[in-house]
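> Build me a structure from this.
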Amino acid sequence: MNPSEDLTQDRVASEEGPVGDYDFVVVANRLPVDRTVDEAGESTWRRSPGGLVSALAPVMSSHSGAWVGWHGAADEELEPFDHDVFHLVPVRLSEGEVRRYYEGFSNATIWPLYHDVIAPPEFHRTWWDTYRAVNRRFAESAARSASRNATVWVQDYQLQLVPAMLRHLRPDLTIGFFDHIPFPPLEIFAQLPWRKQVLTGLLGADLLGFQRPGDAQNFRRCCDQILGVQFDGERAEVTQTPQEQHEDEENERFRRAYTNAMPNVTSRRRARKERLNRDLPTWIARATSYPISIDVEAVTEMASLASTKRRARQIREELGNPKTIYLGVDRLDYTKGIRHRLKAYGELLNDGDLTVESSAMIQVASPSRERVASYIELREQIEGMVGRLNGQFDTMSHTAIRYLHHGYPFEEMIALYLASDVLVVSSLRDGMNLVAKEFVVSHLDHTGALVLSEFTGAAEQLPDAIQINPHDIDGFKEALLYAKNMTIEEQQDRMKGMREQIFAHDVEDWSTRFLEDLSKTREDNLGPEPSTDELPAVGHMDRGHGPFPTPAVEEELQRAASVDNLLVAMDFDGTLAPFTTDPEEARALPLSENALDSLADLPNTSVALISGRPLDFLREVADPRRKMLLAGSHGAEFDLSVAGEESPGLRLSDDQRAALEQATQAVEDLVRRHPGSEIEHKPAGVGFHTRTMDDDEAAQAAEADAVQTLKRIPGVMLSPGQYVVECAVLEVNKGDAMKTVRDVVQADVSIFAGDDLTDEHALAVLGPDDLGIKVGRADSVARLRVTGPEAMSHALARLAHLRRKHSAQADWHDANATD
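Have a look, this model is predicted:
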């Protein structure tokens, strides 16, 4: 069947198609199972390895869940079947469709384009036709499987048209999309001939998730510049445009440009400006980052097994027990920078900085897309480099590079991590790189070093890695030597920071956060009728360096200080107050305290604290002078008296009180089990603190125990933080608190600064004119950043100075106007 025939068949569908039985549907290129054939020729299915499958299996088992995907064999029709916790709905692909849709458009057009054009993308119209036809088939299969008002989660770049096609088929569905690879900047994405159609396809989703804030920002900018759909922060109001009737709908050019299965869209504002029908379908699309992670529990469990440790020792012995083992683990792909890695390592051998007797490199390059020409050529280049280096430096008993061109089971990979001293990740562009996270978590003793490309998503989450620009070969070589010579103390210090981040944000946290946010999207109502004026441009994100405000921070502070009515809201721990071993001893830095005190005394200026701390602590420690609006316990408690407002009281139902009592008892038991840990009582929750524990490994084990224990209690919401696991029985967060405080003071501009994951809720509700500041190096939706509480104190002092200056000038103008 040619692609035109595929497309003609797949275009025939009705908006009122059949409704299925499953209230949660995953749509992915592949099913979560692999086929195995035994010696007798009997085929069976087994669950595929990987974090995505592990993360979604519990959701599938607790809901009525179905997974739509290709089963891996061309020209084979399979009926839906059940395996493990999954109901599986196979999608048939012909040999030609695999070649054009998967090997062609997905992996020879989209993949190189989205990875900074490291290899030139190919643009073929027949590939596009098949890509669109196959996406339509996936969408129809999902539409037939989903029950009324079900949730559908579409995965990755192979299925970018499915969200809009699904919305057209089943407008009752809640649709999420997650992009596992980078999303390119406008200047690169604009090369795609079908750029409008791809953006339109993606905008059919209620929630779009990306690996990094920069990827989400790239997508939003492309929508603005290519489709005219502007985002207000993370949110855009999208309107479907009327379908134009063309006389020659079977025309080849028409079919490639348009499809009734996926109508065009525009912004709600533009639809009003062009006076389109107000009854046209309109919805809210959100685009933000949800960095994916790993199954921490599975990696930790495998790394703890005696058999895994024995295998790790055996691997070192087989290599001759070198002092340092470097490890690279990649798919054989041109984006992974394997050639750069081999070049740097080879030069170190040639320079005499490394020898085959003292060092060895293991390079695992698992087969990938072996029928694609660029991958065939890459394999030949890499194997040629390995052969030359081994031929030049090998001895009878030692090999320079142990090259392994095949995949390995999970247990062998963990043994390789344990056997290695340095993991080298040299990707030229990578959405995340989960191998880096698995290596860090597998080293239970906190030893080892991670050399990590700054062009990976993981680099933003793991700032304690030795970060490199893989194109800088000299810098790459220095990093490899630095890792080799790093002291145990520095290794443990770096690994501790990375492990904290990964343990707090594992793959279960990733899927839970995305699905919780997706479930809330249909509760979001359209805003008031839009004007046709342009929205103000959103500034770029600045990372901040040093204690004093950067030019970007200075510019924003000057803008905020000049408004008529200003709200300055702050988190406490990690933002105003550096972390301390004893949480009760935490105090705001004097410069921050004085700056906030000064701001609170100025006219038309409100100061608020929004913290996880109980309200009593905020009153007694953070605001003894009673000048600030206070929101404690993540928004469960308020003191709005300084604004002359009655503070909402804290009311717990009988079920909530019972859940709090059970959680408190559980944390008391945890404190007894983990000496050195502490409990923090709150009116609507309880906190389990490990900062006071002497041993970091024991502290992490205690936190993991706390998460596993507390998440089993019905009615309890968990918020893991830095050295703390907090739980609450009221479903509130700092975003709710920020909205309450903002409504009270009616500020023209609101500022919020915070350091922790819980602060992201408050940062996310800020408007385009507001200012969000991230304190520290963690991932964030904020567009400005300072390095820590000290830098924040200088920024606050600067803001107080600018605000006083503005107030004095306003008084002078008022006095002159009176005269």
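> C-alpha from now on. contacts and neighbour counts both.
Noted.
> Go through stretch 181-195 and flag the buried ones.
The neighbour-count check on stretch 181-195 (16 or more other C-alpha atoms under 10 Å) flags Ile181, Pro182, Phe183, Pro184, Pro185, Leu186, Phe189, Ala190, Leu192, Arg195 as buried.
> will you turn these into JSON lines that also has secondary structure and distance to His63?
Below are these laid out as JSON lines (DSSP: H, G, I helix; E, B strand; the rest coil; distance: C-alpha to C-alpha, whole Å):
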{"residue": "Ile181", "secondary structure": "coil", "distance to His63": "28"}
{"residue": "Pro182", "secondary structure": "coil", "distance to His63": "30"}
{"residue": "Phe183", "secondary structure": "coil", "distance to His63": "31"}
{"residue": "Pro184", "secondary structure": "coil", "distance to His63": "35"}
{"residue": "Pro185", "secondary structure": "coil", "distance to His63": "37"}
{"residue": "Leu186", "secondary structure": "helix", "distance to His63": "39"}
{"residue": "Phe189", "secondary structure": "helix", "distance to His63": "37"}
{"residue": "Ala190", "secondary structure": "coil", "distance to His63": "40"}
{"residue": "Leu192", "secondary structure": "coil", "distance to His63": "38"}
{"residue": "Arg195", "secondary structure": "helix", "distance to His63": "36"}
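> for comparison, sequence B:
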Amino acid sequence: MASEAARKVLREFEKNGQSVDAALVTWSPETLRKILTEDLPEAQVIVVSNREPYIHNMKDDGVELVVPASGLVSALEPITRACSGTWIAYGGGTADRQMVDEDDRVQVPPGNPSYTLRRVWLTEEEYQGYYLGFANEGLWPLCHIAFTRPIFRASDWEAYEAVNRKFADTVVAEARNERPIVLVQDYHFALLPRMIRERLPEAIVITFWHIPWPNSEVFSICPWRERILDGLLGSSIIGFHTQFHANNFTESVDRFLESRIERADAAISYGGQTTLVHAYPISIEWPAELLATLPDVDASRTSLRERFGLKADVKLCVGVERLDYTKGILDRFQALEELFIRYPEWVGKLVLLQIAAPSRGTLPAYKQLHDECHRYAEELNQRYGSKGYKPVVMVAEHHSQEQVYEIYRAADICMVTSLHDGMNLVAKEFVAARDDEQGVLMLSTFAGASRELLEALIVNPYDPAMMSEALLQALTMTPEEQRQRMRPMREMVRDNNVYRWAGSMLMDAARLRKRSELDRVTTNAERSANANVDNVVSLVERRRMAAGLR
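Okay, the predicted model is just below:
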């Protein structure tokens, strides 16, 4: 009976593995729900991230709801809605405490709740040490290799460890049973998977690292490198945007921990547990509903030019990101100046609109970058500007998703010049916004998106001469070539959407769970067989003893 049950589980495992092929499925919220219902029945999905998807802030006229402009949030929010899950995050809004119930929960989205947001409270000291300190002055520059020296303090590490444990306590408190599926997000929680594993050994923990992973030599800089690797290997699955970053992680483990690397299976055996290490390129939710509410391309262009006082005949190049030293904003300005030096006929005919949302402004490196960007923009405007014309328009403000997409639709060129990036969703958002199949994407070779958006103009942001030539190519590209490049990129983003990203991880989780069930059935069968043998041996021994006594 036991062996027959094992064969049945194996047949189900094989059947599901064949029937759900990521390359052939049309990915949607319904697809995710089907995977959960059929392959992970009764599974509770818990998402853990530092940033929350909805923030409540106090205003003079009441409470304001803010949806943060975050690639992580925009990717995970539709997933959590589709799974009716629980999202655990730091509650940093000034009115966040007033909006939760007695269990620190609030149902979201407002007006049409579909999942639970569980807020975690941190002291100012915890936030400073864990988030601004270890995560963003230590791990962020370490992993991005952006020539900004990482800063590691023992006090920051202690805060980081304490906050990870606080989140682990919250995961355990929110888990309805011993077997949740926990999606741990990003570099803020490197220790969390191990902490969850110690208390919920049957949980499936999927950790996704949204930023690059450096080579082992760079990673060795971190004083707590072994602890971080040990923490992450508490995961059932670790995901990265690209295979290159997954390989770097595996090499770091191989160098610093006693482990067995199973390269053919993309797995690491460590401490009696196996962890899968895979690449899952993240994407966006295809914005069909959003685009339907926006003005068309011509109207968007007219509106934006009126807003910023741009002449109708100038070409518009845009950059949209947080003000961060990894994004290559200064290098973008340098490429623009190089173009003007090489091809002065473009002075007066091209404007770079740089949207740079303020970010981590209390950290010295970000303050310095803010000042450098504004100073360089002003220098370019003084050097190449004239009455009624400024070549650089710098806007250091947050923009809503609707405003950002309107900017994309108005642009002739979008520059994504990251010095190092995990994926970069701005590139995919720009492509999705262009339902007119026009516009040119200039994309850094050091952004993960360059592995997928092959029809973009791929550039090296450290080479201003090469970037200026690519900028000239973009400015003079015919509408037909723009269409030939944009069409396949739009197909790629539409088909490889955020639901495929999440669904691929959930399918792997389902396979792990079925494999665990198979192992359990096999183990029970072996125990039963051994017990039968023991019983037979015991019976024979008793009979022999009885015969001897006679």
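> tm score of chain vs chain?
Here the superposed chains carry a TM-score of 0.80, computed using TM-score structural alignment, normalised by the length of the second structure; 465 aligned residues with a C-alpha RMSD of 2.4 Å.
> Tell me the secondary structure at Pro470 of the first structure.
coil (DSSP: H, G, I helix; E, B strand; the rest coil).
> That one is in contact with Ser426, isn't it?
Yes - with contact defined as C-alpha atoms under 8 Å, Pro470 of the first structure reaches Ser426; the gap is 5.6 Å.
> center of the second structure - which residue?
Against the mean C-alpha coordinate of the second structure, by C-alpha atoms, centre = their mean, the closest residue is His210 at 3.9 Å.
> about what we covered before: what sits in contact with each of Pro470 and Ser426 of the first structure?
Gly337, His340, Arg341, Ser453 (C-alpha atoms under 8 Å, 6 or more residues apart in numbering).
> Run through the residues that contact the alignment partner in the second structure of the second one.
What it means is His340 of the first structure. Residue pairing (TM-score structural alignment): His340 of the first structure is matched to Asp331 of the second structure. Contacts were defined as C-alpha under 8 Å, 6+ apart; by that measure Asp331 of the second structure touches Thr417, Pro461, Tyr462, Pro464.
> For the shared contacts of Pro470 and Ser426 of the first structure, which single residue is the most surrounded?
When neighbours are taken as other C-alpha atoms under 10 Å, the top entry among those is Ser453 (27 neighbours).
> max-length helix in the second structure?
helix 498-549 (DSSP state H).
> Over to stretch 146-161 of the second structure now: how far is its first residue from its last?
For stretch 146-161 of the second structure, the separation between the terminal residues is 25 Å (C-alpha to C-alpha, to the nearest Å).
> go on, stretch 343-363 of the second structure?
Start-to-end, stretch 343-363 of the second structure (C-alpha to C-alpha) is 38 Å.
> ok, which stretches of the stretch 251-400 of the first structure are strands?
265-267, 282-289, 324-331, 359-366 (DSSP state E, counting those that start in this stretch).
> possible to save these as a markdown table with distance to His83 of the first structure and mean neighbour count?
A markdown table is the format used below for these (distance: least, C-alpha to C-alpha, whole Å; neighbours: other C-alpha atoms under 10 Å):
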| stretch | distance to His83 of the first structure | mean neighbour count |
| --- | --- | --- |
| strand 265-267 | 39 | 23 |
| strand 282-289 | 32 | 23 |
| strand 324-331 | 28 | 22 |
| strand 359-366 | 27 | 21 |
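> Minimum distance to Asn218 of the first structure: which of those has it?
The closest of the strands of the stretch 251-400 of the first structure to Asn218 of the first structure is strand 282-289. By C-alpha to C-alpha, the value is 10.2 Å.
> Return the angle between stretch directions for that closest one and helix 507-521.
Here strand 282-289 of the first structure points in a direction 160 degrees away from that of helix 507-521 (axes from the mean of the first three to the mean of the last three C-alpha atoms, to 10 degrees).
> aligned partner of the residue nearest to the centre of the second structure in the first structure?
By TM-score structural alignment, His210 of the second structure lines up with His180.
> Am I right that that match falls within a helix?
No - His180 of the first structure: not assigned to a helix; according to three-state DSSP it is coil.
> circling back to that earlier point, against which helices or strands is the longest helix of the second structure packed?
Packed against helix 498-549 of the second structure by the contact rule (3 or more C-alpha pairs under 8 Å, 6 or more residues apart in numbering; DSSP states H and E) you find helix 2-19, helix 29-39, helix 71-83, strand 204-208.
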